[in-house]
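Participant: only geometry, no sequence info:
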């Protein structure tokens, strides 16, 4: 069954060509450097229409539905020879800008959304803290009102694009006594006095994407930089998480497909005891099972996309997709390395990079256990 139109297929080809010709030749270099030139790459992404697919045309977006985002995510996940760069781009498209587009003032949109869609500004999302990861309610970074400014103090950790970002869409506590209505989202320019990159973090995988711990020390930010209403930040952030999890699942399914195909080619070429490795029934059956599970994830993803396009509530289904994607990515990665044998454990083989990168999917954007908790609550297994 064909899910994409000819126009969407053409868009996917443009994306594939971009990664194959302009990104992949440099990935090894950027992986070793533990960083890629985000401003240069994002500028090209903006020129190709990758950064504002669902956003209003008056801000430079394309105004298209979520099927176009699905097409973009699958082309990106399949084509790029690392996960770090797609992850960094998706922070721009589906993490630091959705609330800005939906709830930000016209002034904020012109100042930050428009250049983000053009790729002229690099953004990051500041939610996680040293003592608050999946438990978003536990964040302690505060914003105290002082006339027409907020004074922000605290720290954020595991921030993708953190060392290169021009601004951080930052979740802060504006009223400690107001529960879930005590949080606000504020755009913090990284040129703000008192803002600093405390540390560039070294990770197990996703090496080409920079990750940082950020420090806010008496950062004075105009009240006009607040996204939407004061006290609504937690609600805005929970809504954003659904897009973050959906793009992760769509990209993961495509990346798993690419690695499975690469492994199939290897097992056909690799001789063991005089015969191709692929001649072994165990190898055939394992690859068949993995392909079946990838197709199941893809169909769940498409179901979620249909719900989103129809305007239906999809938190339950999106959480399921994210849960399955993280677990399946790890499973596929492990088998791909196994079937490559000793070569699969070598840096020069892409499956080793995929294996390192895939582990994050069950942690970032809401750990597997958080997805299970959401599903259990929505299905009535838990009252928490």
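Facilitator: Received the coordinates, thanks. Treat the numbers as computed from the prediction; the structure is a model and nothing was measured.

Participant: C-alpha only now, for contacts and for neighbours.
Facilitator: Fine.

Participant: in stretch 281-292, what's buried?
Facilitator: Of the residues in stretch 281-292, 283, 287, 290-291 count as buried by neighbour count, 16 or more other Cα atoms under 10 Å.

Participant: Next, format the residues you listed as JSON lines and append secondary structure and distance to residue 245.
Facilitator: Formatted as JSON lines, the buried residues of stretch 281-292 follow (DSSP: H, G, I helix; E, B strand; the rest coil; distance: Cα to Cα, whole Å):
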{"residue": "283", "secondary structure": "helix", "distance to residue 245": "31"}
{"residue": "287", "secondary structure": "helix", "distance to residue 245": "26"}
{"residue": "290", "secondary structure": "helix", "distance to residue 245": "22"}
{"residue": "291", "secondary structure": "helix", "distance to residue 245": "22"}
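
Participant: For residue 6, the count of nearby residues, please.
Facilitator: Residues contacting residue 6 under the criterion other Cα atoms under 10 Å number 10.

Participant: cool, and residue 210?
Facilitator: 26.

Participant: How about residue 269?
Facilitator: A count of nearby residues for residue 269, using other Cα under 10 Å, gives 13.

Participant: Identify the residues contacting the nearest residue to it once chain neighbours are set aside.
Facilitator: Nearest non-adjacent residue to residue 269, counting by Cα to Cα, 6 or more residues apart in numbering: residue 276, 6.2 Å away. Contacts of residue 276 were listed using Cα atoms under 8 Å, 6 or more residues apart in numbering, and they are 267-270.

Participant: try residue 258
Facilitator: Contact partners of residue 258, counting by Cα under 8 Å, 6+ apart, are 78-79.

Participant: Tell me the buried residues in the helix or strand it falls within?
Facilitator: Assigned by DSSP states H and E, residue 258 belongs to helix 233-269. Residues of helix 233-269 classed as buried: 233-234, 236-237, 240-260, 263-264, 266-267 (neighbour count, 16+ other Cα under 10 Å).

Participant: Over to stretch 293-313?
Facilitator: Across stretch 293-313, burial judged by 16+ other Cα under 10 Å covers 293-294, 297-298, 300-302, 304-305, 307-308.

Participant: Reformat these into JSON lines and put distance to residue 364 next to each item.
Facilitator: Below are the buried residues of stretch 293-313 laid out as JSON lines (distance: Cα to Cα, whole Å):
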{"residue": "293", "distance to residue 364": "21"}
{"residue": "294", "distance to residue 364": "20"}
{"residue": "297", "distance to residue 364": "18"}
{"residue": "298", "distance to residue 364": "20"}
{"residue": "300", "distance to residue 364": "20"}
{"residue": "301", "distance to residue 364": "18"}
{"residue": "302", "distance to residue 364": "22"}
{"residue": "304", "distance to residue 364": "20"}
{"residue": "305", "distance to residue 364": "21"}
{"residue": "307", "distance to residue 364": "23"}
{"residue": "308", "distance to residue 364": "22"}
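
Participant: Included below, for side-by-side comparison, is a second structure:
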């Protein structure tokens, strides 16, 4: 299906990203899966190839791009090549918080390093007792003299192992409800800040996911990100782009799974003929093809909506749940078409299947996404 939303410069970046992932990431994927995280050098290499810090202003060393289509092509190629590198963590999640909320001192301190890949960040929202329910967060930060004292724990934190700075969501006023949350920048090496175990995941094993602990961590007042008490609203402003990024990756992954399966169905024979020629498989391939095209049209309009400022939180939530559910439907059906071979780890479809399952959970579960849309509709 021809896509009309991209121009020459977008496709040039796509080619750069595709070649980069194939050369610098894919050969290391097995090694990274075994150790449970990517090598730190990949971030610096990505920056050298113009794939990191896309939205970081030029005065801080970034590209200063305000066109989400560039972000989208990088996400898509990372997914299609199965690179194992989550550039989205820095590009789509961490950097935008500092760009939008940071003081000039904070931007000067952290953004240049993020633009070069020398400094990595993470964001710590989820807790053992608070996942999609952000209002249940119990990590606290109390004012003490010229700073804050942070106590609590976080879990499911992507990139927590290598992070030099972590944006921590904490309660600064336990009586203020949604107005009682603030964002604090906790730095590697601060006393009382400890990393727990690296969680043993089903899929996406090249991306480390950590437990983080905070025991009387003293954080300078200058590390408050944004306004005190406005943390929840900052999250609500930034989460839509994160969720759209998940959808972009999800559809690219589903399209790749379909391409792999279509080729297999053309060449794999049973009862003397290619399995694609059997009506049940031909209909399944036809149905998946059509659904992917419909989803592509929908998602491309959402991508355009970011740059135009027209994408709403409800649009992003709808795209996230619809496309990740479709991704799982397609990937699982593709795996079925491989038969027993689909369950063998050396076959790519099994690897895609393992990595796809989390998409319906992180960034907000399908159920939460539907609820966000439903509330907007007045239900």
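Facilitator: On my side now, so go ahead. Here the structure is a predicted model, which is why all the values come from computation and not from measurement.

Participant: Once they're superposed, tell me the TM-score.
Facilitator: Remark: TM-score between the superposed chains equals 0.96 [TM-score structural alignment, normalised by the length of structure 2]; 376 aligned residues with a Cα RMSD of 1.2 Å.

Participant: related to what we said a few turns ago, save the buried residues of stretch 281-292 of structure 1 as JSON lines, and put in distance to residue 365 of structure 1 too.
Facilitator: What follows is the buried residues of stretch 281-292 of structure 1, written out as JSON lines (distance: Cα to Cα, whole Å):
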{"residue": "283", "distance to residue 365 of structure 1": "33"}
{"residue": "287", "distance to residue 365 of structure 1": "28"}
{"residue": "290", "distance to residue 365 of structure 1": "24"}
{"residue": "291", "distance to residue 365 of structure 1": "25"}
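
Participant: hmm, what's the outermost residue in structure 1?
Facilitator: residue 274 (43.5 Å; Cα atoms, centre = their mean).

Participant: That residue corresponds to which position in structure 2?
Facilitator: In structure 2, the residue matched to residue 274 of structure 1 (TM-score structural alignment) is residue 272.

Participant: Would you quantify the distance from its match to residue 264 of structure 2?
Facilitator: 15 Å (Cα to Cα, to the nearest Å).

Participant: now swap in residue 230 of structure 2 and tell me
Facilitator: 52 Å.

Participant: Over to residue 12 of structure 2?
Facilitator: Look at residue 12 of structure 2 and residue 264 of structure 2: by Cα to Cα, they are 30 Å apart.

Participant: What of residue 188 of structure 2?
Facilitator: As judged by Cα to Cα, residue 188 of structure 2 and residue 264 of structure 2 stand 47 Å apart.

Participant: likewise residue 351 of structure 2?
Facilitator: 16 Å.

Participant: next one: residue 307 of structure 2
Facilitator: When residue 307 of structure 2 is compared with residue 264 of structure 2 (using Cα to Cα), they lie 38 Å apart.

Participant: What lies in contact with the one helix or strand residue 85 of structure 1 maps to?
Facilitator: If you go by DSSP H and E, residue 85 of structure 1 is part of helix 84-94. Helix 84-94 of structure 1 has contacts (Cα under 8 Å, 6+ apart) with 36, 42, 51-52, 76-77, 80, 116-117, 122-125, 160-161, 206-209, 240, 243-244, 247, 357.

Participant: Mind putting the buried residues of stretch 293-313 of structure 1 into JSON lines with secondary structure and distance to residue 71 of structure 1?
Facilitator: Shown next, in JSON lines, are the buried residues of stretch 293-313 of structure 1 (three-state DSSP; distance: Cα to Cα, whole Å):
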{"residue": "293", "secondary structure": "helix", "distance to residue 71 of structure 1": "20"}
{"residue": "294", "secondary structure": "helix", "distance to residue 71 of structure 1": "16"}
{"residue": "297", "secondary structure": "helix", "distance to residue 71 of structure 1": "15"}
{"residue": "298", "secondary structure": "helix", "distance to residue 71 of structure 1": "12"}
{"residue": "300", "secondary structure": "helix", "distance to residue 71 of structure 1": "15"}
{"residue": "301", "secondary structure": "helix", "distance to residue 71 of structure 1": "11"}
{"residue": "302", "secondary structure": "helix", "distance to residue 71 of structure 1": "11"}
{"residue": "304", "secondary structure": "helix", "distance to residue 71 of structure 1": "14"}
{"residue": "305", "secondary structure": "helix", "distance to residue 71 of structure 1": "11"}
{"residue": "307", "secondary structure": "helix", "distance to residue 71 of structure 1": "16"}
{"residue": "308", "secondary structure": "helix", "distance to residue 71 of structure 1": "14"}
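
Participant: Count the neighbours of the alignment partner in structure 2 of residue 128 of structure 1 for me.
Facilitator: For residue 128 of structure 1, the aligned position in structure 2 is occupied by residue 126, per TM-score structural alignment. Residue 126 of structure 2: 23 surrounding residues under other Cα under 10 Å.

Participant: Equivalent analysis for residue 60 of structure 1, please.
Facilitator: Residue 60 of structure 1: 19 neighbours (other Cα under 10 Å).

Participant: I'd assumed residue 118 was in contact with it.
Facilitator: Yes: the pair residue 60 of structure 1 / residue 118 is scored as a contact, 7.1 Å apart, by Cα atoms under 8 Å.

Participant: Secondary structure element holding the aligned partner of residue 214 of structure 2 in structure 1?
Facilitator: Alignment note (TM-score structural alignment): residue 214 of structure 2 maps to residue 216 of structure 1. Element membership for residue 216 of structure 1, per DSSP H and E: strand 211-222.

Participant: Any idea how far stretch 129-139 of structure 1 is from the middle of the chain?
Facilitator: In terms of Cα atoms, centre = their mean, to the nearest Å, the centre of stretch 129-139 of structure 1 is set 18 Å apart from its chain centre.

Participant: no, scratch that, I was asking about stretch 293-308 of structure 2
Facilitator: On Cα atoms, centre = their mean, the centre of stretch 293-308 of structure 2 falls 17 Å from the chain's centre.
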